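Visitor: Curious how this folds, go ahead:
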Amino acid sequence: MASMTTRSDNPASSRFPVGRQAFPHRDLTGIGRLQRHEILFLLAEAQQWVEFNRQSAKHGDLLTGLTVINAFFENSTRTLLSFEIAGKRLGADVVNMHAAQSSVKKGETLIDTAITLNAMRADAIVIRHGSSGATQLIADQVDCPVLNAGDGQHEHPTQALLDALALREALVARGQSADDFTGLTITICGDILHSRVARSNLLCLQALGATVRLCAPPALMPTGIEAMGAEVHHDFDAALKGADVVMMLRLQTERMSGQFIPSPREYHHLYGLTKRRLGYASGDALVMHPGPMNRGVEIDSDVADMIDRSIITRQVEMGVAIRMACLEVLTRARRGVKGWS
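Guide: Next up, the predicted model:
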């Protein structure tokens, strides 16, 4: 069995407060609830799992005997798979509950579903739901830690954390300091209005010191988003000037009712990331995308697949490590880890 560390023998631990003071939250329902040092703590904890996951043997026993329920009321293949792999690599019993199999389809209320899950004595519940606030509603009804895997247009905290970890890894690989993102300019372009990923990334990246530009057609930009500290742009070329990182988002047509864009072709002309357009950013700007990608709409294949610039596959890899870290940290009290009860 591969060796696994806990916070007491993780070298990064000495940078943070001892025990539960490092991360005092029972749940992870949003980035907006976290302090900067708490975000950095989760990133540091995830780093050991990055190395662990690159070993040939990737199974440990820290969560042996614990049950993790992945309750997905909204479909997402990659997020569900990432959480499932994370739980199993930590040794937990992982149960996936899909919306199509849920009693919610039969008329059960979300609170009744939460009470049912709680009665099953789960040790952690991962929730994905199409309604903003649903994750917090369930967290208020259960006795175990709850992780938000995306709720409506609200937040997707583990996506923002994995994006930050992927970015930090890429910067370190280039020989750059990455204790935080002070001095970085990051442009996020796409369907900002419907994107919980954009909201969580805005909160996370700003907390780590980055300047964040948001770019979208007027119809896909939330009203008043400037109040969250973002620079708002509708001209993609202008938003790209000097950017160190460009993160593209897909059009979430499943959340749209009505005509938000003239056509995919016109959208690509104005807001698609092409090699020519990437030239407006800094000379070595990194390219990111949380997936799934619509190639030829928001991003061209020759940009998405750039070996020296795109870190899209690295984002996927970091997802497992971040989710392992979150599950391990949030279950420490239940496992009786010293200083976490």
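
Visitor: Please make it C-alpha for all contacts and neighbour counts, starting now.
Guide: Noted.

Visitor: Strands of the stretch 51-200 of the chain, residue ranges please.
Guide: Assigned by DSSP state E, counting those that start in this stretch, the strands in the stretch 51-200 of the chain fall at 67-72, 93-98, 124-129, 146-151, 185-189.

Visitor: what angle do the first one and strand 124-129 make?
Guide: In terms of direction (axes from the mean of the first three to the mean of the last three C-alpha atoms, to 10 degrees), strand 67-72 departs from strand 124-129 by 0 degrees.

Visitor: Run through the neighbouring helices and strands of strand 67-72.
Guide: Here strand 67-72 touches helix 77-89, strand 93-98, strand 124-129, going by 3 or more C-alpha pairs under 8 Å, 6 or more residues apart in numbering; DSSP states H and E.

Visitor: The structure of the following sequence is requested for comparison with the preceding one:
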Amino acid sequence: MPELDEHTPVLQLNRFDQLRHFLTIDGLSCQHLTDILDTADTFIEVGSRSIKKVPLLRGKTVANLFFEASTRTRTTFELAAKRLSADVLNINISTSATSKGESLSDMLQNLEAMAVDMFVVRHAQSGAPHFIAESVTPRVSVINAGDGRHAHPTQAMLDMLTIRQHKGQFNGLTVAIVGDILHSRVARSQIRALNVLGAREVRVIAPDTLLPVDVESFGVKVFNDMSQGLEGVDVVIMLRLQKERMEGALLPSESEFFRLYGLSEKKLKLAKPDAIVMHPGPINRGVEIDSAVADGPQSVILNEVTNGIAVRMAVLSMAMSGQIAELAADEEVI
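Guide: This next block holds a predicted model:
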């Protein structure tokens, strides 16, 4: 499977400008992202019902294909699909036929033969969901649940929903993203979403060893000093050190990283008094964030988890609607 090229065309909208796949934030307009947030807003109250179900995907089948370990993302996608009344297949990749030598293409074709309507894909290789989206039939939609260092669009959108809930709008906001920018697909998607939605300034704070060489081209302001970078920000997003993706010694030690770039109560005071603290998880307490901050009054980390279900319900339902609309138009032509 080829690595994703930055110029690879992403055909995630149908001819009616509706979501068909959801692979990346790139190529989507402010209106597209706002539509996702507005749709997610309508699903938030479903979680408080005695019967947490709506019938939008009744009769549809969603297959979760997670080639990487995950807890929050896989679980919230499963809950989202079930709350939309879909049937859900959780494919255990380690015990699937791919472990016996079956190709990814053959596995997909077999699942399509079982009338699966949507694949939710998490993969260590950048571009895997794009490859799958190009390979499936028109009757299947593909959702990217995180691929390599490339993108994690639903995580970015649940973060945008959380920010909008607490700050009302994006215009005028200064957002700081702190930590392992180099290996973070989440940061790339967050930066793109924040810029599209109109944030005043997006900052990244990290040592040079944890910054991409072309990071300025992302549309961010770069800080190596946390005290300077946190000054007057509205939102602080902490990132996990992704040691599983690191090659070589990029850090002197975890304790030294926490001293320089970990978020403590003292450092948080440099931000605005009403700043919110976010983290996509999993949290490494005492490495990138102090427990007093993670569990403190400015933390909205658990709100992010709750919002993940609503956002993923929105994306699943919108992609299915886009698929149905395009298929109906094709049938009319025939």
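
Visitor: quick one: TM-score?
Guide: Once the chains are laid over each other, their TM-score by TM-score structural alignment, normalised by the length of the second structure reads 0.90; 315 aligned residues with a C-alpha RMSD of 2.0 Å.

Visitor: of the strands of the stretch 51-200 of the first structure, which approaches residue 79 of the first structure most closely?
Guide: strand 146-151 (7.3 Å; C-alpha to C-alpha).

Visitor: hmm, who's touching the closest one?
Guide: Contacts of strand 146-151 of the first structure with the rest of the structure, by C-alpha atoms under 8 Å, 6 or more residues apart in numbering, involve 26-30, 79, 124-135, 138-139, 155-158, 196.

Visitor: Scan the second structure for its longest helix.
Guide: In the second structure, assigned by DSSP state H, the helix with the most residues is helix 301-333.

Visitor: now the helices for the second structure?
Guide: So, for the second structure - with DSSP H - the helices run 30-43, 72-83, 104-113, 128-135, 153-167, 185-197, 226-230, 254-261, 265-268, 291-294, 301-333.

Visitor: Make JSON lines from those and add mean neighbour count to it.
Guide: As requested, those are exported to JSON lines (neighbours: other C-alpha atoms under 10 Å):
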{"stretch": "helix 30-43", "mean neighbour count": "17"}
{"stretch": "helix 72-83", "mean neighbour count": "22"}
{"stretch": "helix 104-113", "mean neighbour count": "14"}
{"stretch": "helix 128-135", "mean neighbour count": "20"}
{"stretch": "helix 153-167", "mean neighbour count": "23"}
{"stretch": "helix 185-197", "mean neighbour count": "22"}
{"stretch": "helix 226-230", "mean neighbour count": "20"}
{"stretch": "helix 254-261", "mean neighbour count": "16"}
{"stretch": "helix 265-268", "mean neighbour count": "15"}
{"stretch": "helix 291-294", "mean neighbour count": "18"}
{"stretch": "helix 301-333", "mean neighbour count": "20"}
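
Visitor: tell me the contacts of the aligned partner of residue 95 of the first structure in the second structure?
Guide: In the second structure, residue 95 of the first structure lines up with residue 89, judged by TM-score structural alignment. Residue 89 of the second structure makes contact with 61, 62, 63, 64 under the criterion C-alpha under 8 Å, 6+ apart.

Visitor: Kindly name the residues of the first structure that line up with stretch 117-127 of the second structure.
Guide: Counting by TM-score structural alignment, stretch 117-127 of the second structure corresponds to residues 123-133.

Visitor: how long is that stretch from one end to the other?
Guide: End-to-end distance for stretch 123-133 of the first structure: 21 Å, by C-alpha to C-alpha, to the nearest Å.

Visitor: For the residue positioned nearest the centre of the second structure, which non-adjacent residue is spatially closest?
Guide: Centroid check for the second structure by C-alpha atoms, centre = their mean gives residue 155 as the closest residue, at 2.4 Å. Leaving aside its chain neighbours, residue 155 of the second structure sits nearest to residue 186 (6.7 Å; criterion: C-alpha to C-alpha, 6 or more residues apart in numbering).

Visitor: from what I can see the one you found touches residue 158, true?
Guide: No: with contacts counted by C-alpha atoms under 8 Å, residue 186 of the second structure stays clear of residue 158, the gap being 11.0 Å.
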